[in-house]
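Novice: Quick one, what's the 3D model for this:
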Amino acid sequence: MATENSLVQPAIPRFNGHYDHWSMLMENFLRSNKEYWNLVETGIPAAAGTDLTEAHKKTIDDLKMKDLKAKNHLFQAIDRSILETILNKDTAKNIWDSLKQKYQGTSRVKRAQLQALHKEFEMLHMKVGESVNDYFGRNLIIANKMRIHEE
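Specialist: I've put the predicted structure just below:
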């Protein structure tokens, strides 16, 4: 029986082919619920030299364990066909960067997408019988897509 103080773990966002949406959900999940985002973003710092203190070794071991847990969450978020393409990636950062490169596209693709969004925004007009709220919603959808592409 659950108590009032028990916490329900949120579900890991599943990748459904819409990378931009999934990456925002997954980033939020790793930031807020698991505190693993820093490892995904920056990776595990390289150990300088062999004369590490015990405290430094413990810190690196703790980071490696968190990295394994972050990788586990990423593995659970993707299906088998995608998993097979990233099996050689050894850290959560490498997995994230690989997925980003594959599904977000190159800078040329991003520029083409932005140009299409600009044209769509410029051509946007209110339809006959359309409410202001619906028109404004369509504007926001395009603006949010542009923001996703760092515009």
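Novice: C-alpha only now, for contacts and for neighbours.
Specialist: OK.
Novice: how distant is the longest helix along the chain from the center of its chain?
Specialist: Assignment by DSSP state H gives helix 54-77 as the longest helix of the chain. Here helix 54-77 shows a centroid-to-chain-centroid distance of 18 Å under the convention Cα atoms, centre = their mean, to the nearest Å.
Novice: for comparison, sequence B:
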Amino acid sequence: MSDDKTLTKIPHFDGHYDHWSELMENLLKAKGLWDMVERGFVEPLDGALLNDNQQALLNEARTRDHQVKHYLFQAIDRTVF
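Specialist: Here you go, the predicted structure:
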């Protein structure tokens, strides 16, 4: 598992997708987030009743989804995105 206190250089997309995607995959695996890319994240339907454990898991999944998006947004220039 990664240490979130360690600064990580995020690979910047420079137009060479194959190389960049390998670097991003490696980064996300090192951060323990690659499963979010493979499985994705879907919000439960409005009004879904969740017990405390399910709510905690949902909150964790939301946080991890935001972490993945954060890395991607940092890696891709605004003109490309």
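Novice: ok so, going back, what is the corresponding segment of structure 2 for the longest helix of structure 1?
Specialist: Using TM-score structural alignment, the residues of structure 2 aligned to helix 54-77 of structure 1 are 52-75.
Novice: Hmm, Arg14 and Ala77 of structure 1 touching each other?
Specialist: Yes: counting by Cα atoms under 8 Å, Arg14 is a contact partner of Ala77 of structure 1 at 4.4 Å.
Novice: hang on, the earlier thing: against structure 1, what's the mean shift for the match of helix 54-77 of structure 1, could you check?
Specialist: Once fitted to structure 1, stretch 52-75 of structure 2 is off its aligned match by 0.7 Å on average (mean Cα distance after the TM-score superposition for structure 1).
Novice: List the buried residues for the longest helix of structure 1?
Specialist: Residues of helix 54-77 of structure 1 classed as buried: Ile60, Leu63, Lys64, Lys66, Asp67, Leu68, Ala70, Lys71, His73, Leu74, Phe75, Ala77 (neighbour count, 16 or more other Cα atoms under 10 Å).
Novice: Could you pull up the residues touching the last one?
Specialist: The one in question is Ala77 of structure 1. The neighbourhood of Ala77 of structure 1, defined by Cα atoms under 8 Å, 6 or more residues apart in numbering, consists of Ile12, Pro13, Arg14, Phe15.
Novice: Map the third one across to structure 2 for me.
Specialist: Right, Arg14 of structure 1. Aligning on TM-score structural alignment places Arg14 of structure 1 opposite His12 in structure 2.
Novice: Please report how far Trp78 of structure 2 lies from Ala30 of structure 2.
Specialist: Just to correct that, residue 78 of structure 2 is Arg rather than Trp. As judged by Cα to Cα, to the nearest Å, Arg78 of structure 2 and Ala30 of structure 2 stand 25 Å apart.
Novice: Tell me how far Gln20 of structure 2 lies from Leu28 of structure 2.
Specialist: No, residue 20 of structure 2 isn't Gln; it's Trp. Distance of Trp20 of structure 2 to Leu28 of structure 2, computed by Cα to Cα: 12 Å.
Novice: between those two, which one's more packed in?
Specialist: Ranked by neighbour count (other Cα atoms under 10 Å), Trp20 of structure 2 and Leu28 place Leu28 first, with 21 against 16.
Novice: What is the aligned counterpart of that one in structure 1?
Specialist: Matched by TM-score structural alignment, Leu28 of structure 2 corresponds to Leu30 in structure 1.
Novice: Is it correct that its match is in contact with Met24?
Specialist: No: taking contacts as Cα under 8 Å, Leu30 of structure 1 lies outside contact range of Met24: 10.0 Å.
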